[in-house]
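J.: Got a predicted structure here, sequence first:
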Amino acid sequence: MSIFRFPLLVWMGIGTLIISLGIRQSFGIFMMPISNYFDTGREFFSLAIALQNLLFGVFQPFVGMASDRWGAQKVIWAGSVSYGLGLYLTSIAIEPSWLYLSLGALVGLGLSATSYVIVLGAVARVVPAEHTAKAFGLTTAAGSFGMFAMIPGAQLLLSELNWQNTLQIFAMLCCLMLAFSCFIRCNSQTSKDQPEYTAADQTLSDALKEAFSNRSYWLIHMGFFVCGFHVMFIATHLPSYLADKGLPGTTAAMALANVGIFNIFGTYFWGVVGDKFNKRYVMTALYLLRTVVIAAFVIFPVTVETAAFFGSAIGFCWLGTVPLTSGLVRQIFGARYLSTLYGLVFFTHQLGSFLGAWFGGRIYDYYGSYEPIWWTTVVMAFLAALIHLPVDDRPIARHPATA
């Protein structure tokens, strides 16, 4: 199936992700103007963003269940309202404590209802199973494009306007997600080779029991935990690591920019490969590539050139795990409760993200060096490669219940 033949729902989902994740990635450039406005230092803003990310993960399974029960359209609609309201309340805040509710809780809820789990769950119901990974790769890559494109726009608005007006413009962008949600209606399609059996008759409770009793589901959780650990450790601590090596701040900015650019191409690439080859072996190859890339970065001298190459190489396999992981869950358990089951896996990813950011600082303070945590990420990448080998990716056969 050509990408140009994907249903309208896929393109509306892509538009939703560009806005939702693009705005999210721009929050860092608001730290200074908001902190200076309230004259409280940076800690309170950082805590609000940390709360947002934690609740993003906590809300995800429940929002996924709501999507499976009432449909992605209603969930995205509610998430867009929560997202826009959170941004607007932040723009008119007169006390810094408001940000914990607005930028933290409301935006965190909005993100969980307008990001990958919900959109990919909707996409899975309209794209045949044999083309799922490609569709997921394209959708995830579009979200990466939003991350790359929104930050310059936010910076331009901040230079011309104040931070309050910029956030209000972002709140209005959430109305576009509302419009996009009107076209996200699911008419399930299944592959002739991979029928959904009696998934339509399966209850949510049955689906959860089935997944939690499945060893492969837990292996997928473990692999995605490693991904979260990698992503947040690198995103949080790479600038400090490069600064410790005596490199200028522009080096970290360039490396992270390369992550964003190469992530766009890499995510779609891994999605396409996941449709052509066994997804568990593709996942193993991806994590082996991460193992080599991170180990090489630690072994070789850290220079401007090696930092740029590391950003490009790690960016190529940065979010390639998303279409493959969600594709595996869909392949094994079907599309009916994908938002719930993948939402739980995503929560595990967020736990890994939390620990990656925290342990990075903890280990540095204890040892006075990032070397131990870098080698830990190498070992974890290799273990994640091995973890996916025993995954049984055969679709579960369900049979009609007898009267």
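T.: Structure received.
J.: C-alpha only now, for contacts and for neighbours.
T.: Fine.
J.: mind listing the helices for the stretch 151-300 of the chain?
T.: Per DSSP state H, counting those that start in this stretch, the stretch 151-300 of the chain carries helices over the ranges 163-181, 204-212, 215-244, 249-276, 279-299.
J.: And those helices: which comes nearest H131?
T.: Between H131 and the helices of the stretch 151-300 of the chain, the tightest spacing by C-alpha to C-alpha is seen for helix 249-276, at 6.1 Å.
J.: any idea how far the closest one is from the chain center?
T.: 13 Å (C-alpha atoms, centre = their mean, to the nearest Å).
J.: In a markdown table, list the helices of the stretch 151-300 of the chain along with mean neighbour count and distance to A133.
T.: Supplementary listing: those in a markdown table, determined by neighbours: other C-alpha atoms under 10 Å; distance: least, C-alpha to C-alpha, whole Å:
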| stretch | mean neighbour count | distance to A133 |
| --- | --- | --- |
| helix 163-181 | 20 | 22 |
| helix 204-212 | 14 | 20 |
| helix 215-244 | 20 | 16 |
| helix 249-276 | 22 | 5 |
| helix 279-299 | 19 | 9 |
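J.: Use this one as the comparison:
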Amino acid sequence: MNANPTEVTALGMPADRGRWGLIAIGAVIFFFIGTIYSWSVFRGPIQKIFACSATAAGAPYMLFFAVQAFLMPFIGPYVDKFNPGRVILANGALMSAGLILASYSSNIYEFTAAFSFIFGLGATAVYAAPIALASKWFVDKKGFAIGLTLFGMGLAPLVMAPAAVKMIALYGVLETLRILGAIIFVVILLLFYPIKFPPAGYAPAGWEPPQSAGTVDTAEYPRGLMLRSRSFHGLWFCFMTASACGLMVIGITHQAAVEMYKISEASAAFAISVFAFFNALGRPFWGLVIDRLNPKITACVSFVLMGCASLAMAGGTPENVLVFYAAVPLIWFCYGGWLSIAPSLTANFFGVKNSSRNYGVVFTAFGAGAIIGNLLAGRVKDFYGSYSPAFYIMAACSLAGIVTAALTLTGPRKD
């Protein structure tokens, strides 16, 4: 039985207005999860303080995303079952504990365990809840709502990167993480209470689900049926490819700026903060695009842009520094878009009812991409002494993404 939209409230207001407030709360929460996107600022000091290799210094970042992705299939049903506000409170406390414990580490292994597994476990559930919230409150514009929610996560380095540089200079890298852990707990404590799902069957007044469209399949698919779909396989591969390319670049942006283009440390940190805006903007932008255009076209355009930017970066030298300032934000922009495209297509192709469970499986592609992208970056740097060759591999991966999207992103009814 569908809920009467005129009787549903959110944040004490009629649902059509109050649901936007829930998006704002989700964006603030994601802002603090987005601290991870400033990792390239932390990576150098972490490598120095623990006297480890470039690959080892990238491991906490890589494993954070891997833990987040591979736990998501188990977290999705948990988020659906319990009050999302309480899920955010409990796991926000775990995030805080992970950062604080990491700050007391005496070696890179202890640091990785606390940062990647404790902080990562908490962030997994905190990440899942606002995504599910946006999908359920905004069945009429899922892609755009998810993109707006994720805007906060992409925007985080705009503030966090320059703030982290200053805090690390003042307090050291470990003390900086300790302070961030305390701040995250206070913010979660202030925001969790009003967060709730809409009643089952909720839809905005006057809205009817599309009966047929090039981008939407309105049937409800359980996880097992989804896993047998060619559209799932194609979506998983495309999301993995975009994640590998995007996370690799985000994780090495600071080092690439300093080493390949001879940009100063301060200027590189400022560039990251600016690029974060493109990462953030990509989420609502591509979410709006996927709500309106065929998924094949959307995916192929994003991979064409990412591939061209990768080829431009591969030949980077101090003499063509403008390439850095043009190509890197374009990669951040396209990567950010996939964090809206993937959950939106999961709900569109396989239904809203099981979206948390199904997206938990799709999200494993993100973890695979995190592992591949970051191992690739570290190995290329350790072997060649430069990050430049990795960008040629990124261009080839983008080409594979174009082909896969064109062949498979049709919706399960057309498989």
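T.: Great, that's in hand. As the structure is a computational prediction, the values presented were derived from the model and not from experiment.
J.: TM between them?
T.: The pair, once superposed, lands on a TM-score of 0.81 when counted by TM-score structural alignment, normalised by the length of structure 1; 384 aligned residues with a C-alpha RMSD of 3.4 Å.
J.: The residue nearest to T410 of structure 2 when sequence neighbours are not counted and V304 of structure 2, how far apart?
T.: In space, not counting the residues next to it along the chain, T410 of structure 2 is nearest to S231; the distance is 6.3 Å by C-alpha to C-alpha, 6 or more residues apart in numbering. From S231 of structure 2 over to V304 of structure 2 the distance is 20 Å, taken as C-alpha to C-alpha, to the nearest Å.
J.: M240 of structure 2 now?
T.: With C-alpha to C-alpha as the criterion, M240 of structure 2 and V304 of structure 2 are 16 Å apart.
J.: again, but for A327 of structure 2
T.: A327 of structure 2 sits at a distance of 12 Å from V304 of structure 2 (criterion: C-alpha to C-alpha).
J.: Now check structure 1 for the residue matching the residue nearest to T410 of structure 2.
T.: When structure 1 is aligned by TM-score structural alignment, S231 of structure 2 is paired with S216.
J.: correct me, but that match touches D392?
T.: Yes. When contacts are counted by C-alpha atoms under 8 Å, S216 of structure 1 is listed as touching D392 (5.9 Å).
J.: so which helix or strand takes in the alignment partner in structure 2 of L8 of structure 1?
T.: With the correspondence set by TM-score structural alignment, L8 of structure 1 lines up against G21 in structure 2. Secondary structure assigned from DSSP states H and E places G21 of structure 2 in helix 15-33.
J.: List the buried residues in the helix or strand just after that helix.
T.: Past helix 15-33 of structure 2, further along toward the C-terminus, the next helix or strand under DSSP H and E is helix 39-50. Taking 16 or more other C-alpha atoms under 10 Å as the neighbour-count basis, helix 39-50 of structure 2 is seen to contain the buried residues 39-47, 50.
J.: hmm, back to that, ok, how many other residues are close to the match of L8 of structure 1?
T.: 17 (other C-alpha atoms under 10 Å).
J.: aligned partner of F59 of structure 1 in structure 2?
T.: Taking TM-score structural alignment as the alignment basis, one finds that F59 of structure 1 is matched in structure 2 by L71.
J.: Kindly confirm my reading that that match is in a strand.
T.: No. Assigned with DSSP: H, G, I helix; E, B strand; the rest coil, L71 of structure 2 falls outside any strand and is helix.
J.: how close does it sit to Y335 of structure 2?
T.: If you measure L71 of structure 2 against Y335 of structure 2 using C-alpha to C-alpha, the figure is 21 Å.
J.: Which one of the two is surrounded by more residues?
T.: In terms of neighbours (other C-alpha under 10 Å), Y335 is the more surrounded of L71 of structure 2 and Y335; the figures are 31 against 20.
J.: Not including adjacent chain positions, what is the nearest residue to that one?
T.: With C-alpha to C-alpha, 6+ apart as the measure, G246 is the residue that lies nearest to Y335 of structure 2, at 5.0 Å, once sequence neighbours are left out.
J.: Next, count neighbours for G401 of structure 2.
T.: Around G401 of structure 2 there are 25 residues (other C-alpha under 10 Å).
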